[in-house]
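Novice: quick one: sequence plus predicted model below, questions after.
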Amino acid sequence: MTFTPAPWPRKLRSHEWYGGDSRDHIYHRSWMKNQGLPEDLFDGRPVIGICNTWSELTPCNAHLRDLAQRVKHGIYEVGGLPVEFPVFSTGESSLRPTAMMYRNLASMDVEEALRANPLDGVVLMVGCDKTTPALLMGAASVDIPAIVVTGGPMLNGWFRGERVGSGTALWQMSEDIKAGKMTREDFLEAEQAMSRSPGSCNTMGTASTMASMAEALGMALSGNAAIPAVDSRRRVMAQLTGRRIVQMVKDDLKPSDILTREAFENAIRTNGAIGGSTNAVIHLLALAGRIGVDLTLDDWDRLGRDVPTIVNLMPSGKYLMEEFFYAGGLPVVIKRLGEAGLLHKDALTVSGETAWDQVKNARNWNEDVIRPADKALTQQGGIAVLKGNLAPKGAVLKPSAASPHLMQHRGRAVVFEDIDDYKAKINDEALDIDETCVMVLKNCGPKGYPGMAEVGNMGLPPKVLRKGITDMVRISDARMSGTAYGTVILHTSPEAAIGGPLAIVQTGDMIDIDVPNRKLHLDLPDEEIARRIDAWRSPVEPAMGGYAQLFQTHVQGAETGADFDFLRGGRGKDVPRDSH
């Protein structure tokens, strides 16, 4: 057969592999045909990758093979050739030491798969927390047309007539066990109610937050974020996404066209309105670094500070993602932002429409789930960025999940040198601690853990819990799960493992927290701080070889997204040289 390309407005990237009659073109096509692909599928139509994080080790994503088939239907329907391929899947519930350690690895897997293969566009199949930012980061680095479809949240959990939020209920019940409010038998019975369908967390945890961020950024079709995993409309969304990516290739609509400064500002304000996870801070900073947008922690504080949290979902509120979908989902929230003058309405999205055009006709079907601004959970949502001599480069706190009476607090530090020290001491009745103290956890940042695990929401001491106390101020260089809650100060930078001021805090030091004025202060003379830092030596053992050593060597601080230094900045979609 003589190769005759189908009529397209420009030469496609895949034509470098399949678009001719040379020995190399025949080599590439003939091997693909051993899968039973008809000859006319290589007539010059666009080749669309389906980048799938399906894995049975990642329960949130274990249903993505079915959704990928729906994406394929959509691609075939409008004249594309779909090819599905696996990439590293960062499963939050199983990976040790933490899934965050492997986000950058997964992004590298995605980037190199896209760069090295004959792909004109890609559908990113995501769900569990780190899979969404990882795939977006990898796609941004290559900058071929890309679109996200998420697996969706699981159905509501129910236990004895009460909603059970995945993660959130686990933290609550675990504390109730230590306080003597719940028996272990009841805890084990409740386990059966926590995860009753396929899908990711049903709270506004990191998975649902990042699905919302993908939609708010314009990288997913409108309405994608909240559809439950088992709802038939999730399959429809997948099929429509397959159709849409082919047109995006025709229009050469790339991540760099969508992931603009305005798009990130829309996402930050959306995060404030939904009461989104603090993990979104790190992931959006990293994504911005990949695409070349100058985004900082100060932008997070400035843009989100006056955004009311209007989505009444756990861990900040009452409901779960199922109710959020029934109420109208994220389009209602984005419409509210637009009406309040808090949306860049002209920001372009993967649909080809603007952010405003997609949502201007959205309706709210439940005003207790998506509340009016005057009935918001908190009038100042977003993410608070605290700075001071304890966090010169910043630390973050989620006001909607914190206790109002602790927003300004002075307390005596009780220090845990690392997570093992915390576990060894926290249940000891002899531990000198009460509810006025400030719990400080060190050496759990990007280099320290390594990987920056979700251990920042330290459980309280049993003797404090038995008093009926449910919250204390906690400070660390770690992260916390998006499903968690409390007055928890996270991502303290520079981290302890590289000699940040957190490293020299000692039990008995006084710490001042002033969230309204964004201050985090260690009450010591500058001379004493300098003396301690000069005497400090890192207790963290360097990793010996493998990916762990690569990670520790090249990971940057939380304040810039904890990405690798050599991955920042887009490198484009150049076609690699043929080896044949």
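Specialist: Alright, I've got the coordinates.
Novice: only C-alpha atoms for contact and neighbour calcs from this point on.
Specialist: Fine.
Novice: residue boundaries of the strands in the stretch 451-580 of the chain?
Specialist: Under the criterion DSSP state E, counting those that start in this stretch, strands of the stretch 451-580 of the chain are mapped to 473-476, 488-493, 510-514, 519-522.
Novice: equivalent analysis for the stretch 251-400 of the chain, please.
Specialist: Under DSSP E, counting those that start in this stretch, the stretch 251-400 of the chain gives strands at 384-388, 391-397.
Novice: between the last one and strand 384-388, how big is the angle?
Specialist: Here strand 391-397 runs at 150 degrees with respect to strand 384-388, directions being taken by axes from the mean of the first three to the mean of the last three C-alpha atoms, to 10 degrees.
Novice: on that earlier part again, could you dump the strands of the stretch 451-580 of the chain to TSV with mean neighbour count and distance to residue 423?
Specialist: Shown next, in TSV, are these (neighbours: other C-alpha atoms under 10 Å; distance: least, C-alpha to C-alpha, whole Å):
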stretch	mean neighbour count	distance to residue 423
strand 473-476	26	15
strand 488-493	29	18
strand 510-514	19	22
strand 519-522	21	24
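Novice: let's bring in a second model and compare:
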Amino acid sequence: MLKKPEDLRSARWFAPDDLRSMGHRSRAMQMGWSEEDWQGKPVIAIINTWSDLSPCHHHLRDRADWVKRGILQAGGTPAELPVHDFAEQFLKPTSMLYRNLGAMEVEETLRSHPVDGVVLMGGCDKSTPALVMGAISMGLPFIFLPAGAMIRGNYAGQKLGSGTDVWKYWDERRAGNITRAEWEGVQGGIARSYGTCMTMGTASTMMSIAEAFGVTLPGASSIPAPDAAHKRMAAACGRRIIDMVWEDLTPDKIITPQSTRNAVTVAMATGCSTNAIIHLIAMARRAGIPLGLDDIDAIGRTIPVIANIRPSGTDYLMEDFYYAGGLPALMQELGDKLDLSVMTVSGQTLGESLAGARNYNADVIRPLTDPVYTEGSLAVLRGNLAPDGAVIKPAAMDAKFLTHKGPAIVADSYGELKEIIDDEDFPMTPDSVLVLRNAGPKGGPGMPEWGMIPMPKALLKQGHRDMVRLSDARMSGTSFGACILHVAPEAFIGGPLALLRTGDIIELHVPNRSLNMRVSDEELSQRRADWVAPPPKYGRGYGWMFAQHIEQADKGCDFDFLGTEFGAPVPEPEIN
């Protein structure tokens, strides 16, 4: 049943013939609005993450105008509301520290304003989960508008992938194989337009996951940011959200256990970022869906990587993926591995929205019979080093490290780690396991992307380009290598990683999903008794609140008080 104009949420602000609503109407008129803007029309929030310090979102100021055009075309009234910008490149110590802050801001911005639906504009790594988490918790009809990836990088005739080639060329610079001028050439050619990383890093991963959840228009996540189709998609989001408001198509009808399984399945098939696990869990839990690490790992064992995109793939980038048919083509290749009956924001089922999707390049989007990697992108490890889990990306590492045993070299801070990796004569072998701890959710703070530990100079000069590295940190989705991440519980709160010592033997067995240190229970008990908790990182403000309420990586790093199980939903505000 379609909603009636008098049932619009915004009508509670504008419709009554009383003193308070007169105040709302007069102040709207102060901004140039008139009765035609609020009477019987949905008011649509445009949540914009644009800022002058957000290169990935630098075009979203323009795209907001295209969204407004669509809203006006469909008979609604747009209201642009800026929020936190999530600039991955500039936020210190890490943008992950602010994901939950952004989610809270989105939820409360929507709750406190006279809006009936919302178009969410984002794409840089933490913006997608933050926007979606906040909108799920609020419960208004919403569409997510993906910022889109930038165009391919280029230097000296070579195709460059953001992030991925930075790490590769940095190793070669440190090994003395390229000059400073060549390094600066890469610097100037690797980011050639606005938009997110054009590898299958966290940004492209999360935009693809949003589409797989059903909260973007079909094909929206694959459109390159500078492409004219991106403007048309933005306007289409504006038109479609009006219909969603009248249809009362709320998030609970779209984000379900079935669509969540689809999102995990698509993530694995794309060669997704390791960050996807944390965000998938957090997004699902906001919808009351108890997604866990073991659920994700079980799906990963049955879904091969079929997107041949760096860093898991070999040569292609997101622009190539778009020309090959984009995410709809990949989902067509997955076939019955997806639940095609789920509803999407388009008003169609997933199956209906995929009608006509085609794969135009079977090397970019591989068939299931010829995958890039035979299992999913990620694997979850457990053992006495990570009783609550750790994550590794076997699709993007040297296969010889899938089973490995070697002595630990332990650093308690990033500064200490840097001394190790910059020392050309540091005693280590290719079998060594380089460990960074106290870099988790509380220890970082915010779980920074320090987990793609640079290769030590001592091994680079011997010609080695991969080794086993282990931490309670995260790594960029554009990264690669035998990096074990998200070790939980983290060392800062006394997880087993805090008890590891240099020289202890670490055993990794990816096929068996195991991660252990060869230290006796008796020895570990003694070390536990000797362990002293480090001092808190923050004494006030948001950082203090973060440290008090952040959950561990296996729970999605959300705040404990924002879960659906924490308490009753916040009531709608009194109108004043």
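Specialist: Good, I have the coordinates. Just so you know, these numbers come straight off a predicted model, no measurement behind them.
Novice: related to what we said a few turns ago, closest to residue 455 of the first structure out of the strands of the stretch 251-400 of the first structure?
Specialist: strand 391-397 (14.4 Å; C-alpha to C-alpha).
Novice: in the second structure, what stretch matches the closest one?
Specialist: Here strand 391-397 of the first structure aligns to the second structure at residues 386-392, judged by TM-score structural alignment.
Novice: that stretch: which residues count as buried?
Specialist: By 16 or more other C-alpha atoms under 10 Å, the buried positions in stretch 386-392 of the second structure come out as 386-392.
Novice: on that earlier part again, for residue 557 of the first structure, find the nearest of the strands of the stretch 451-580 of the first structure.
Specialist: Per C-alpha to C-alpha, nearest to residue 557 of the first structure of the strands of the stretch 451-580 of the first structure: strand 488-493, 7.0 Å.
Novice: mean per-residue distance, that closest one to the second structure?
Specialist: Taken against the second structure, strand 488-493 of the first structure registers an average deviation of 0.5 Å after superposition, with mean C-alpha distance after the TM-score superposition for the first structure.
Novice: still on that earlier bit, mind putting the strands of the stretch 251-400 of the first structure into CSV with distance to residue 132 of the first structure?
Specialist: Formatted as CSV, the strands of the stretch 251-400 of the first structure follow (distance: least, C-alpha to C-alpha, whole Å):
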stretch, distance to residue 132 of the first structure
strand 384-388, 23
strand 391-397, 21
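Novice: ok, which of the ones you listed comes nearest residue 167 of the first structure?
Specialist: It is, among those and with distance given as C-alpha to C-alpha, strand 391-397, at 18.6 Å.
Novice: identify the residues contacting whatever helix or strand comes next after that closest one?
Specialist: Following strand 391-397 of the first structure in sequence order, the next helix or strand is strand 408-416 (DSSP states H and E). Outside strand 408-416 of the first structure, the residues that touch it by C-alpha atoms under 8 Å, 6 or more residues apart in numbering are 422, 432-433, 436-442, 505-516.
Novice: hmm, back to that, with the first structure superposed, average distance for the match of strand 391-397 of the first structure?
Specialist: With mean C-alpha distance after the TM-score superposition for the first structure, stretch 386-392 of the second structure averages 0.4 Å from its match.
Novice: could the strands of the stretch 451-580 of the first structure be laid out in JSON lines, adding distance to residue 199 of the first structure?
Specialist: Output for these, formatted as JSON lines (distance: least, C-alpha to C-alpha, whole Å):
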{"stretch": "strand 473-476", "distance to residue 199 of the first structure": "30"}
{"stretch": "strand 488-493", "distance to residue 199 of the first structure": "27"}
{"stretch": "strand 510-514", "distance to residue 199 of the first structure": "38"}
{"stretch": "strand 519-522", "distance to residue 199 of the first structure": "38"}
